[in-house]
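# the following block contains a protein sequence and its predicted model.
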Amino acid sequence: MQKRPNKISRSRRKNSAQTIFTRFMLIVAFFILWIGGIGVRLVHLQINQHEWLAEQAQDQRRNQVKSKQLRGTIYDRTERALAMSVQAKSLFADPAEIEDVEGTAKKVAAVLKLKPSDVFNQLTKAKVENKRFVYLARKLDEDAAEKINDALKNTDLRKFDEPRFAGLHWKEEQKRSYPQKTLAAQVVGFSNAEDVGSAGIEQSQEGLLHGAVIKKWQDRDRLGRVYDETELEEDERELPKDVVLTISNSIQYKTEQALEAGVKASNAKSGMAIVLDPKTGEILAMANYPTFDPNRFNEVAPESLTNRAVQSMYSPGSVFKLITYAAALQENMIKPDGEIDCRKGFIEVGGHRFNDPHATKVMSYGDAFAVSSNYAAIKTALGLGKDRFYNYALEFGFGSPTGIELPAEARGQIRPPGTWFGDSLASMSIGYELNVTALQAASAYA
């Protein structure tokens, strides 16, 4: 007996095939739509967002760094360096890159010989405040930097720049060096940690010495290695300039040695000395005692930083008698070999008695000056009168700054005649009731 075909089975196979085909077409359609969507997105990115994407890519691989040109050099008159700048490195931390703050603090403190608690507190505070830059060590030379690199090397860390330690980096800076150490320290001065002049020539000539800030674009690969560097052009960049002083290194050294010996011999606390060329007025030496080493200015007592030759005032005493005699000579009132009777031994002016142990005889004005006679100087000043005496004192530069290119120069002090007392003219003629600087006195004598 012959069986009939199973129509139900055929129908099911047909439906199953149809279902598979439908699903396949759906998958194909999905892939077509997916690829089409990607294509549309790519076209959108390439055409509509090309510039934005290019900027984003550039920002990720490029960063701007700043550095400063080396500060100008300060020379003596023979072009021997008194102050100069050298390249240095400063170690800093980026707290955002540090996961183990405590471990980092202990390691860094051990290498830099610091207290672990201080480093830990510094890093923790910066991390809380979202700071990305914390100095750990400033202005180290190349040898010191290499030792730190070796001590902090972590071979398991994939980091291109030194040191090979998470969150630590070097910053290129400069360090001021004073090769002559204490020589002319108050004249040369020093610059601070930010390379800005803070005293002496370093301060007064800041506008010439300072180096311009240089901006550079650095392109880095994914490991942080610099493969291209471009310096930005700046039309108004000011190049640092060197400064040459009139100071002579050898004369300055001998002057400082003599000054120190004199201060110690007289049991004085301090002293200053100036050497000028009488023909040109150039300052060949300007010494102060005590002095200091600008390389270690943070350790110096504040009083040692003062340049007493230009910043301190004092009563000149008998030094000022030369001004009295010079004014009288200019007025043709006296002659060096002219005589003056000093046998009285004292003189009274305005109710004030001025004694003179040297006034015992008739002597020439030259001899009176040589023995520093009070009587002769006062008698001469009284002949000049208040106004002429005062005007000559001003012409010699007293009461006004000399104009030397050093900061904080004192003006000195000499009161106008309208404010004088009855004995003021006599007192001023022998160097009292007025104040001068050592530079003013030296300039007047030169």
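Nice, I can see it. None of the values given here were measured: they were computed from a predicted structure. Numbering: from 1, shown residues only.

# alpha carbons only for contacts and neighbour counts from here, please
Will do.

# all strands for the stretch 1-150 of the chain, in order.
For the stretch 1-150 of the chain, strands defined by DSSP state E, counting those that start in this stretch occupy the ranges 62-68, 74-75, 81-93, 134-140.

# with distance to N298 and mean neighbour count as extra columns, can I get those strands in a markdown table?
Output for these, formatted as a markdown table (distance: least, Cα to Cα, whole Å; neighbours: other Cα atoms under 10 Å):
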| stretch | distance to N298 | mean neighbour count |
| --- | --- | --- |
| strand 62-68 | 23 | 15 |
| strand 74-75 | 21 | 22 |
| strand 81-93 | 17 | 19 |
| strand 134-140 | 14 | 17 |
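
# closest to A444 out of those strands?
strand 74-75 (26.8 Å; Cα to Cα).

# other residues contacting the closest one?
Applying Cα atoms under 8 Å, 6 or more residues apart in numbering, the contact partners of strand 74-75 are A81, L82, A83, M84, V188, D242, V243, V244, L245.

# included below, for side-by-side comparison, is a second structure:
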Amino acid sequence: MSPRLKIATIFIFLITGIITVRLFQLQVISHGYYHDIAQKEHSGFTELPARRGEILIEDKNSGEVFKLATNTTLNLLYADPYLIENPDLVAKTLTPLIFDLEQEKELDTERMETETDTAYEIEDELTREEALSKIALKTDTELFEDFQDNLKDELGEKTRSQILLAEEVDQETITELTTTDLDGILVTENGDVYAMPPEINDKGDVAKALAEIFQVDAETLESTLEGTNRYIVLKRKLEPEISSQIQDLIDNDPDDNFLGIGMIEEYYRYYPEGELASQVLGYVNYAGVGQYGIEGFFNSSLTGKKGYFTSQIDGTGNQITVGDSVIDPAEDGDNIMLTLDRTIQLEVEKLIQKGVENYQAESGQVIVMDPETGEILAMANYPTYDPNIYGDVYDLTEIELTDEQFQYVYNMGTEEEPTYWLYTHVDPDERIRIFQDEDDPETWYSYENFYGPEVYKNKTIQAIYEPGSVFKPVAMSAAINAGEVTPNSTHYCGGPIQVDEFEIHTFNDEYHGTETMTEVLVHSCNIGMSYVAELLGRSSIYNSMAKSRATLNITKIGPTPNW
């Protein structure tokens, strides 16, 4: 065999070996990986949402069931500026339907406050006064016209002026981007990377350079740098009647003026009874996760399990009828029926609010229990909140502090992260959280409701406090169980008594003479209970306390009929 032929033979065997090894790697070692890729490319996947379970309450008298927590859908309005040919017409048509005067007034007030703060920073007095004289709130007409003009600009913007490409990149990437000096690419101090499509002359070259830095596909990045403006949100939670009017515009549009306008349904948790039993309920946050109360504790049961539908599709995205299809149906969340009686709960909440306000108490709590079954018929707290707008508890309002009040402002945090409390009463301590304006230390704020997120807590079962006279039956039952007294045992209540350094009185300084243990409870007699406590001893009282538990009883956890 000639040397040339030997070299050719060795080369052929070498190439064959390389191909064999590569095929073994692809077909055996990496089979699962590439099979998954193929499946994703040739499978249609649709997620099937689960319905969150409802929380129900019954009117024990009528037997009627009411929904405390349920689900509703409201439309999100969006626009695709790329498809809108006449933004002026669309803006003029939509503005009367989606303009929110109260919201725009709030935004305008914020604008005015910001401009005023900026003006006060001007050192020259004449210039400062001139700037302040020009600051004013806009009229309702001006707000409407500004909203319409801004909407027109948004709908007409075919190319986005700025695109966020990456957030908080590392220092090495920042250095590389800075030294590369690409047109239309901006890197902020905290490492955010923005692209300004109108300023990029050669998007292909810039895309290739960025693709190498970020290790992404250059073609996809070039498409992003084109900056085509697709899908902007115009308004969320459209009222049903507004949705109907907009849908009519879309359906009856022979000239395709509203071709780029669309709506999609968004699911929201809805609490039809508003504030009723809100601390018992809790709420569902923006991510769909239950917080506090029943919503939080039973979140997994209420959430259910999402399902999916998969099918084989061809290159154009159409389903292949002979391919395998898999349906894994969604499992709706469980409904929960509470033992609360709606009529009693409503009345108790009215009474507790009246009591707190009349006696200027910090807060109030009430529990109503069925003594035969232990079921909780009412559980109320005041102050309270509406779980439909749970975020409103964080709203702040400006307050004026007197020199005397400043003496009772304490920083319970650190100098770097201060936490200020204003004590409105000392011994017993009553305080409210207050906030200092970072830009204007003379300005202070408090929560509008005075308590902020503290109202989320169900203090009847989460707060720690002395139980008072409601604990007398526990101590009395412990004494009966220990054989120290019977319901008919007697004791003489003749006046105040001394226990250690304390003088014990009845609540009204009226004394009952000879009374049975039953009458001690009826009179809520502190003298009689001191006698019982002395018989029991401290260790026995403590042990009886440790054995006592109060729980919120919940029934019918699981699927219930769709009421």
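Here it is on my side, so go on. No experiment lies behind these values; they were computed from the predicted model shown.

# quick one on the thing from earlier: nearest to P336 of the first structure, out of the contacts of strand 74-75 of the first structure: which one, please.
The closest of the contacts of strand 74-75 of the first structure, once distances to P336 of the first structure are taken by Cα to Cα, is L245, at 37.4 Å.

# the closest one and R80 touch, don't they?
No: using Cα atoms under 8 Å, L245 of the first structure makes no contact with R80, being 10.0 Å away.

# compare the two (neighbour count), which wins?
Counted by other Cα atoms under 10 Å, L245 of the first structure and R80 do not tie: L245 has more neighbours, with 18 against 15.

# once you drop chain neighbours, what's closest to that one?
Among residues not flanking L245 of the first structure along the chain, D76 sits closest, at 4.9 Å (Cα to Cα, 6 or more residues apart in numbering).

# that neighbour matches what in the second structure?
The alignment partner of D76 of the first structure in the second structure, by TM-score structural alignment, is I57.

# for burial, what's the neighbour tally of that match?
21.

# which residues does it contact?
V65, F66, K67, L68, M337, L338, T339, L340, D341, R342.

# mind doing that once more with 6 Å?
V65, F66, M337, L338 (Cα atoms under 6 Å, 6 or more residues apart in numbering).

# so the first one sits against M337, correct?
The one in question is V65 of the second structure. No: taking Cα atoms under 6 Å as the definition, V65 of the second structure is not a contact partner of M337, at 9.1 Å.

# same drill for those two, tell me which one is more crowded.
Using other Cα under 10 Å as the criterion, V65 of the second structure and M337 rank with M337 on top: 22 against 15.

# check the fit of whichever helix or strand that one is part of onto the first structure and give the mean distance.
Assigned by DSSP states H and E, M337 of the second structure falls within strand 335-341. Once fitted to the first structure, strand 335-341 of the second structure is off its aligned match by 1.7 Å on average (mean Cα distance after the TM-score superposition for the first structure).

# what residue in the second structure is paired with L322 of the first structure?
Using TM-score structural alignment as the criterion, L322 of the first structure maps onto P473 of the second structure.

# and the helices in the stretch 401-550 of the second structure?
All helices of the stretch 401-550 of the second structure, identified by DSSP state H, counting those that start in this stretch, fall at 403-406, 459-462, 472-481, 517-523, 526-536, 538-547.

# quick one, which of these is nearest to E501 of the second structure?
helix 526-536 (13.9 Å).

# residue range for the closest one in the first structure?
Using TM-score structural alignment, helix 526-536 of the second structure pairs with 374-384 in the first structure.

# report the buried residues of that stretch.
For stretch 374-384 of the first structure, the buried set under the neighbour-count rule, 16 or more other Cα atoms under 10 Å, comprises N374, Y375, A376, A377, I378, K379, T380, A381, L384.

# ok, now which ones touch the spatially most central residue of the first structure?
Centroid-nearest residue in the first structure, with Cα atoms, centre = their mean: S191, separated by 2.0 Å. Applying Cα under 6 Å, 6+ apart, we find S191 of the first structure in contact with G197, S198.
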